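Student: Only the shape, not the letters, is given here:
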């Protein structure tokens, strides 16, 4: 199959509706032969299955490549996100995807941070899509997604070896963003002190593409944008942009006087960078500077 790859920016608002449903439940144990638990590892007999089992023992997190909709789109009362579909991975590209995830997500954070913030599950998917074609004549495809029990990586298919450097950097940004989204939803992370005061208030209808620089709002809000947003969406937009963009490019785009007309891009950027470097030992810009 050929994966439909959209432009750099997608609809962050779609993430916000289900944001705080991304709770990590009590960890399950790896099933022993003859047991009947929710998940059983390993799911196959490939070399990467050993790595997945070891990852579970280290973090109490299930990496799954065999699953169905109940694993990502249902809670106790029923379906969470209408028209969301997450298709299981193409097994031919799982090893390559796991290598990418280690280099661009797991290996870039301190061990203490990972132990504290790891989600309940990570789904390896060949496609993540929300179909609104009956209403908006659109289908939205995502590199990564935060759902009920964890996060999903949606590029594990035959297009993965052909992705450009820019597309791989974009995928890194989305993986990091949904990881942080899940961690925030579970209460494992705090926002930088003072960020909410810099962000546009909830339900701010004054924001449009033409005046985004007035509020220091990144472009990721404006692809197929339907309505108001909040400081969580604003914050996560910075996470994706910082972790997918090298420092020189970021400085020469968002931080120039012509763009940063009120200095809000620089204030938000520096606040986020300094807060997590000081309090969590994380250099987010170093992630954006990684080479794929």
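Tutor: Sure thing, it's come through. Nothing here was measured: the structure is a model prediction, and the numbers come from that model.

Student: Please count neighbours and contacts with C-alpha atoms only from this point.
Tutor: Noted.

Student: Pull the number of nearby residues for residue 268.
Tutor: 21 (other Cα atoms under 10 Å).

Student: Next, report how far the helix or strand where it lies is displaced from the centre of its chain.
Tutor: Following DSSP states H and E, the helix or strand that holds residue 268 is helix 264-280. Remark: helix 264-280 is offset 19 Å from the chain centroid, using Cα atoms, centre = their mean, to the nearest Å.

Student: And for it, what's in contact with it?
Tutor: 113, 192-193, 195, 198, 213-217, 238, 254-255, 260, 282-285 (Cα atoms under 8 Å, 6 or more residues apart in numbering).

Student: Sort out which residues of that helix are buried, please.
Tutor: 264, 265, 266, 268, 269, 271, 272, 273, 274, 275, 276 (16 or more other Cα atoms under 10 Å).

Student: Name the residue closest to the centre of the protein, please.
Tutor: residue 178 (2.0 Å; Cα atoms, centre = their mean).

Student: Who are the packing partners of the helix or strand that contains it?
Tutor: Element membership for residue 178 (DSSP H and E) is helix 165-185. Applying 3 or more Cα pairs under 8 Å, 6 or more residues apart in numbering; DSSP states H and E, we find helix 165-185 packed against strand 144-146, strand 150-153, helix 231-244.

Student: here's the one I want to compare it with:
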């Protein structure tokens, strides 16, 4: 009886499986990720956002969710989960679009912008903040950021009334804060290369420089420059340079620090600011390699970015 029951079950399965399949029908259409226009921004701004999407396939968003802001393709680091975005007033959308064009987009050739030079999502926000944790006094509970890179998207803060009162110097300073992480986004996503010739100039296998390297030790600093190395950042108030080399423990990372410091300089330091450094032959050689490489291979004039005034 047991075997008869099993046979009858198999027969039943075969009987039903042989019935004519029910038509599935046409596939459901997949809608766009975002519907344009998004909201009540000025008509000219909505038209510009539509034009940018039609031309480059990129969404410039002023109305998005926290989930959009946090979205990444893979799970892993959860740092974005503690960041919060505050949407901007749509009235300033035109101002934000003009600002991003002036400090970024206008320097890129059309073919580069069309080949993912503009991220799929460019999120324009009032504020990007990160909770610092309990124990901080009122008004200091958050760190505030000018940008955040999330996967293949970049969020920019500052879409507010400050865009209409920004001085030329403030605009240059904001440009300098944004253009380096944008460039790092390009290199991290293999949209821009670093020329191998750059790494053939300075000797990273040689004995580490003599510490400390700073302005209070001019002999060591001059020797550091003579080996082809630049500062890694500048004080935003005094413009005093900060060196990446603090001692022999930092020497194993010389290559990555070297390209980071040169990226900063080719994109943010004017010709006048670069003049003292270019007196050192190895610095000038590496500087010229990078500038010529980006101009020749990508038709991007990095010095036009650094020298731009507003």
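Tutor: Looks like it came in fine. Bear in mind the structure is a predicted one, so any value in this text is a computation, not a measurement.

Student: With both chains overlaid, what TM-score comes out?
Tutor: Here the superposed chains carry a TM-score of 0.70, computed using TM-score structural alignment, normalised by the length of structure 1; 252 aligned residues with a Cα RMSD of 3.9 Å.

Student: thinking again about what came up before, the helix holding residue 268 of structure 1 against structure 2, how far on average?
Tutor: Taking mean Cα distance after the TM-score superposition for structure 1, the mean distance separating helix 264-280 of structure 1 from the aligned residues in structure 2 is 2.2 Å.

Student: tell me the angle that helix makes with helix 231-244.
Tutor: 80 degrees (axes from the mean of the first three to the mean of the last three Cα atoms, to 10 degrees).

Student: pull the longest strand from structure 2.
Tutor: strand 121-131 (DSSP state E).

Student: so how much does it differ from structure 1 once superposed?
Tutor: Looks like 1.8 Å for strand 121-131 of structure 2 (mean Cα distance after the TM-score superposition for structure 1).

Student: For that strand, buried residues please.
Tutor: Across strand 121-131 of structure 2, burial judged by 16+ other Cα under 10 Å covers 121, 122, 123, 124, 125, 126, 127, 128, 129, 130.

Student: Put together a markdown table for the residues you listed, with distance to residue 15 of structure 2 on each row.
Tutor: Listed next are these as a markdown table, based on distance: Cα to Cα, whole Å:
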| residue | distance to residue 15 of structure 2 |
| --- | --- |
| 121 | 52 |
| 122 | 56 |
| 123 | 56 |
| 124 | 59 |
| 125 | 61 |
| 126 | 64 |
| 127 | 63 |
| 128 | 62 |
| 129 | 63 |
| 130 | 62 |
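
Student: which among those residues gets closest to residue 159 of structure 2?
Tutor: The closest of the buried residues of strand 121-131 of structure 2 to residue 159 of structure 2 turns out to be residue 126 (Cα to Cα; 4.6 Å).

Student: Could you point out which of the helices and strands packed on helix 165-185 of structure 1 sits nearest residue 70 of structure 1?
Tutor: strand 150-153 (12.5 Å).

Student: How much space separates the residue in structure 1 sticking out farthest from the centre from residue 49 of structure 1?
Tutor: In structure 1, residue 34 marks the outermost C-alpha relative to the chain mean, sitting 35.3 Å out by Cα atoms, centre = their mean. Per Cα to Cα, to the nearest Å, residue 34 of structure 1 is found 19 Å from residue 49 of structure 1.

Student: ditto for residue 281 of structure 1
Tutor: 31 Å.

Student: The equivalent of residue 270 of structure 2 over in structure 1 - how many residues pack around it?
Tutor: Residue pairing (TM-score structural alignment): residue 270 of structure 2 is matched to residue 246 of structure 1. When neighbours are defined as other Cα under 10 Å, residue 246 of structure 1 has 18 of them.

Student: Residue 246 of structure 1 touches residue 292, doesn't it?
Tutor: No: in this structure, residue 246 of structure 1 is not within contact of residue 292 by Cα atoms under 8 Å, at 11.5 Å.

Student: Now do the contacts for the counterpart of residue 143 of structure 1 in structure 2.
Tutor: Superposed on structure 2 with TM-score structural alignment, residue 143 of structure 1 falls opposite residue 146. For residue 146 of structure 2, the contact set (Cα under 8 Å, 6+ apart) comprises 127, 128, 156, 157, 158, 177, 178.

Student: Thanks again, I'm all set now.
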